[in-house]
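Chemist: below are the sequence and a predicted model; questions follow.
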Amino acid sequence: MTEDGFRRSYKGESYNLGLAVYSCGLQRCRPSHSWGPAVRDHYLIHYIVRGKGRFTSGGKKWELQAGDAFLIQPSTIVSYEADLTYPWEYDWVGFNGSDAKHLLRQTGLLDMEPVFHCPPENRFHMLLADIIAVSGSSCSAEARMESGLLRFLAELMDTFGTHVPSSDNSYSYVQKAIQFIDRNYAGSIDIEKIAQSAGVSRSHLYRLFMAYINMPPNEYLTRYRINKAAAFLKDGGLTVGEAAYSAGFADQLYFSRVFKKYMGMPPSKFSGSTAKEGLLHGKE
């Protein structure tokens, strides 16, 4: 396998709000191949299959080899480099979503150093290979990747998470808020109503969302609605106006601006001819 001979799967247009695989693959690096220093916008776990390399985070450097792994958290400046004489080969999986931090907390990894050594009898390589094997951009492939990711995280919980409390009361407030959004996104809801549904203040809800989801609740609501609108346009054959209203956007022009911000294109261009022109004030 050459350095370019690896498989990757990227998250598609929709924004999965629970748990989503962003990328996965197996890479055999050339000598001194490096990445960073830079940041990621999602969680990323590398498992070293063979070879050696270096990982740097927070000004600290680790020399790693087969059986070691490292976790990159969002917005953390890191860098890593393959060894000059025995460059590493590693599996990786990148992921995020509203449940990602909660699940990672159950693994115990968030309370450890970003690097960790896996026991010899571990199944991590096999579980990551399973995710890579089903990678793709279709809905069924995404479901299979997420299923594989859950099995991988469960294995991490069994291996490293023995001292993690089984319950997390703070996260239950986030779950209540997310459930309220899921049931009421199409209506006239705001952060005050969402906080009331969860039984917390607006300020506390903000802190909980930042702690568990890495985004404020108003951005979560907007992303959720945009995701729903994208699904309506792609799969429901709705006009732009119909999709906007169905997703909870009363102002269609505002919807078009926000949609383009998050999806990288205006809604009328989304999914080709599936998204029909339907603006109240003419074409975009």
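Modeler: Cool, got the structure.
Chemist: all contacts plus neighbour counts: C-alpha atoms, from now on.
Modeler: Will do.
Chemist: can you pull out the helices in the stretch 51-200 of the chain?
Modeler: Ranges of helices in the stretch 51-200 of the chain, per DSSP state H, counting those that start in this stretch, are 100-107, 124-133, 139-160, 169-184, 191-198.
Chemist: tabulate these (a markdown table), appending distance to residue 60.
Modeler: Putting those into a markdown table (distance: least, CA to CA, whole Å) gives the following:
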| stretch | distance to residue 60 |
| --- | --- |
| helix 100-107 | 22 |
| helix 124-133 | 25 |
| helix 139-160 | 22 |
| helix 169-184 | 31 |
| helix 191-198 | 40 |
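Chemist: mind checking the ones you listed for the one nearest to residue 204?
Modeler: helix 191-198 (8.4 Å; CA to CA).
Chemist: buried set for the next helix or strand after that closest one?
Modeler: Remark: after helix 191-198, the chain's next helix or strand is helix 202-212, criterion DSSP states H and E. Judged by neighbour count using 16 or more other CA atoms under 10 Å, the buried positions of helix 202-212 are 202, 205-209, 211-212.
Chemist: what comes up buried for the helix or strand where residue 242 lies?
Modeler: Following DSSP H and E, the helix or strand that holds residue 242 is helix 240-246. Neighbour-count burial for helix 240-246, with 16+ other CA under 10 Å as criterion, is recorded at 240-246.
Chemist: same check, this time on stretch 8-20
Modeler: Buried residues in stretch 8-20 (16+ other CA under 10 Å): 8-11, 13-17, 19-20.
Chemist: what's the answer for stretch 152-164, then?
Modeler: In stretch 152-164, counting by 16+ other CA under 10 Å, buried: 152-157, 160-161.
Chemist: what's next to that stretch, contact-wise?
Modeler: 103-109, 123-124, 127-128 (CA atoms under 8 Å, 6 or more residues apart in numbering).
Chemist: apply 6 Å and report the result again.
Modeler: Under the criterion CA atoms under 6 Å, 6 or more residues apart in numbering, residues 106-108, 127 lie in contact with stretch 152-164.
Chemist: against that first model, consider the following:
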Amino acid sequence: MERAIFLRKDKKQINGDLVFDFCGVSQTMPFHSFGPAIRENFVLHVVLEGKGIYQVKDQQFQLEKGDLFLVRPNELTFYRADGKNPWLYAWIAFSGESAEKIIQETLLKKNAYTMKTSKMQQFVQYILNCLSFQQNDLSSELQLNAITNQFLAELLQDQGHIYFAEEKIYSPLTIEAMEYIQKNYQKDITVTEIAEALSVNRSHLSRVFSNHLTTTIKDYLTGVRINQAAFLLSFGEDSIETISEAVGFNSLVVFSRAFKKSTGETASHYRKRMKENQFQDVSLDRLKIQLEQQKIISRAT
């Protein structure tokens, strides 16, 4: 589950060599994950607070505040927030014939995917500037494309440094297990059933999964369920008991304990707080104030 403010432009009136696609800012919950998935765009993320992991090809990166990570088109990627200190990140997505050429001129050239930036505040400000263009007209589109160009010009000048993966632990089996969980978490599945579905030994699957993601299959499954429950609590009107059943818990008591352990609050308190203060409904001005208070951007910007 993410609490996000975002902007997306699907219908473009012009097609240039470099075009803005979407951007946003998200505060994630513990163990919130995206993927495994393939994007059609370049998506550049800026980690503002917290920690998480990013996996691409046979590489895994441990990332924190001040790091950038790049998702390239047509590459399978996965990223997940830390369980104790989940990340707050901003992102901008772009495409076009010049996109690859520009990236190849930055520190993220060739097979580089992550870097420590020296320009975090500037990058965040560009993304906030994009979020102010909510109109779906040609003028906004041109200005969003211009900001994207400025963002990448800043990236070209970034004097940060590249990260190299700490370990190479690519595991197709783990990816298969994650995909199975994503498709079947609503059911009363067990680790044994997952192993049988993938035609592997249970112990072998558990060992490979833990080595790959530094968490157990059971905890990952619980995290997926809690993330979905948080989404339903935030945006739906069903009872907590109905939601607990919908995400795969066969006991309201077990769900309640798991939800509080994961989020630090009861499901009812979480729902009340989210209804009163939806991050999706936060104005851009309020978001800027929040980022100023966290010293992510300065008051002068």
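Modeler: Yep, it's here. This one's a predicted model, so the numbers in the text were calculated from it and none came from an experiment.
Chemist: TM-score them against each other, please.
Modeler: For this chain pair, the superposition-based TM-score is 0.52 by TM-score structural alignment, normalised by the length of the first structure; 161 aligned residues with a CA RMSD of 2.3 Å.
Chemist: coming back round to it: the helix holding residue 242 of the first structure corresponds to what range in the second structure?
Modeler: Using TM-score structural alignment, helix 240-246 of the first structure lines up with nothing in the second structure.
Chemist: report the central residue of the second structure.
Modeler: Centroid check for the second structure by CA atoms, centre = their mean gives residue 34 as the closest residue, at 5.5 Å.
Chemist: quick check: that residue is in a helix.
Modeler: No - per DSSP: H, G, I helix; E, B strand; the rest coil, residue 34 of the second structure lies outside any helix segment and is strand.
Chemist: what residue in the first structure is paired with it?
Modeler: Match for residue 34 of the second structure (TM-score structural alignment): residue 35.
Chemist: which one's the longest strand in the second structure?
Modeler: strand 19-28 (DSSP state E).
Chemist: just want the angle from that one to helix 120-131.
Modeler: Taking axes from the mean of the first three to the mean of the last three CA atoms, to 10 degrees, strand 19-28 of the second structure and helix 120-131 form an angle of 110 degrees between their directions.
Chemist: rewinding a little: tell me which of the helices of the stretch 51-200 of the first structure sits nearest to residue 85 of the first structure.
Modeler: Between the helices of the stretch 51-200 of the first structure, helix 124-133 lies closest to residue 85 of the first structure; by CA to CA that is 23.0 Å.
Chemist: list the buried residues in that closest one.
Modeler: Buried positions in helix 124-133 of the first structure, judged by neighbour count with 16+ other CA under 10 Å: 124-125, 127-133.
Chemist: other SSEs contacting that helix?
Modeler: Applying 3 or more CA pairs under 6 Å, 6 or more residues apart in numbering; DSSP states H and E, one finds that helix 124-133 of the first structure contacts helix 139-160.
Chemist: how far apart are the helix it packs on and its match in the second structure?
Modeler: Superposed on the second structure, helix 139-160 of the first structure shows a mean distance to its aligned partners of 1.0 Å (mean CA distance after the TM-score superposition for the first structure).
Chemist: could you give the angle of that helix to strand 20-28?
Modeler: 70 degrees.
Chemist: could the buried residues of helix 124-133 of the first structure go into CSV alongside distance to residue 50 of the first structure?
Modeler: Shown next, in CSV, are those (distance: CA to CA, whole Å):
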residue, distance to residue 50 of the first structure
124, 13
125, 11
127, 16
128, 15
129, 15
130, 18
131, 19
132, 18
133, 20
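Chemist: and stretch 111-128 of the first structure, which residues are buried?
Modeler: Result for stretch 111-128 of the first structure [16+ other CA under 10 Å]: buried residues 114-116, 118, 124-125, 127-128.
Chemist: so how far is residue 148 of the second structure from the residue nearest to the centre of the second structure?
Modeler: Per CA to CA, to the nearest Å, residue 34 of the second structure is found 24 Å from residue 148 of the second structure.
Chemist: ok, back up a step: now render the buried residues of stretch 152-164 of the first structure as CSV, adding distance to residue 73 of the first structure.
Modeler: Below are those laid out as CSV (distance: CA to CA, whole Å):
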residue, distance to residue 73 of the first structure
152, 17
153, 15
154, 18
155, 19
156, 16
157, 17
160, 17
161, 18
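Chemist: can you find the partner of residue 61 of the second structure in the first structure?
Modeler: By TM-score structural alignment, residue 61 of the second structure lines up with residue 62 in the first structure.
Chemist: state the number of residues packed around that match.
Modeler: A count of nearby residues for residue 62 of the first structure, using other CA atoms under 10 Å, gives 14.
Chemist: and it, what is it in contact with?
Modeler: Counted by CA under 6 Å, 6+ apart, residue 62 of the first structure has contacts 54-55.
Chemist: ok, now with 8 Å
Modeler: 54-56, 115.
Chemist: over to residue 4 of the first structure?
Modeler: Taking CA under 8 Å, 6+ apart, we find residue 4 of the first structure in contact with residue 27.
Chemist: what span of the first structure is whatever helix or strand residue 192 of the second structure lives in aligned with?
Modeler: Secondary structure assigned from DSSP H and E places residue 192 of the second structure in helix 191-197. Under TM-score structural alignment, there is no match for helix 191-197 of the second structure anywhere in the first structure.
Chemist: how far does that helix sit from its chain's centre?
Modeler: Put simply, helix 191-197 of the second structure sits 27 Å off its chain's centre (CA atoms, centre = their mean, to the nearest Å).
Chemist: next one: stretch 51-64 of the first structure
Modeler: The answer for stretch 51-64 of the first structure is 24 Å, by CA atoms, centre = their mean.
Chemist: measure that stretch end to end?
Modeler: With CA to CA as the measure, stretch 51-64 of the first structure spans 9 Å from end to end.
Chemist: now do the buried residues in that stretch.
Modeler: 51-57, 64.
Chemist: helices of the stretch 201-301 of the second structure, residue ranges please.
Modeler: Counting by DSSP H, counting those that start in this stretch, the stretch 201-301 of the second structure has helices at residues 202-213, 217-235, 240-246, 252-263, 267-276, 284-293.
Chemist: please name every helix or strand in contact with the last one.
Modeler: Packing partners of helix 284-293 of the second structure (3 or more CA pairs under 8 Å, 6 or more residues apart in numbering; DSSP states H and E): helix 120-131.
Chemist: isn't residue 130 of the second structure up against residue 147?
Modeler: Yes - counting by CA atoms under 8 Å, residue 130 of the second structure touches residue 147, with 7.0 Å between them.
Chemist: isn't residue 18 of the first structure right up against residue 97?
Modeler: Yes - taking contacts as CA under 8 Å, residue 18 of the first structure lies within contact range of residue 97: 4.8 Å.
Chemist: could you single out the nearest of the buried residues of stretch 111-128 of the first structure to residue 256 of the first structure?
Modeler: Using CA to CA, residue 128 is the member of those that lies nearest residue 256 of the first structure, at 38.2 Å.
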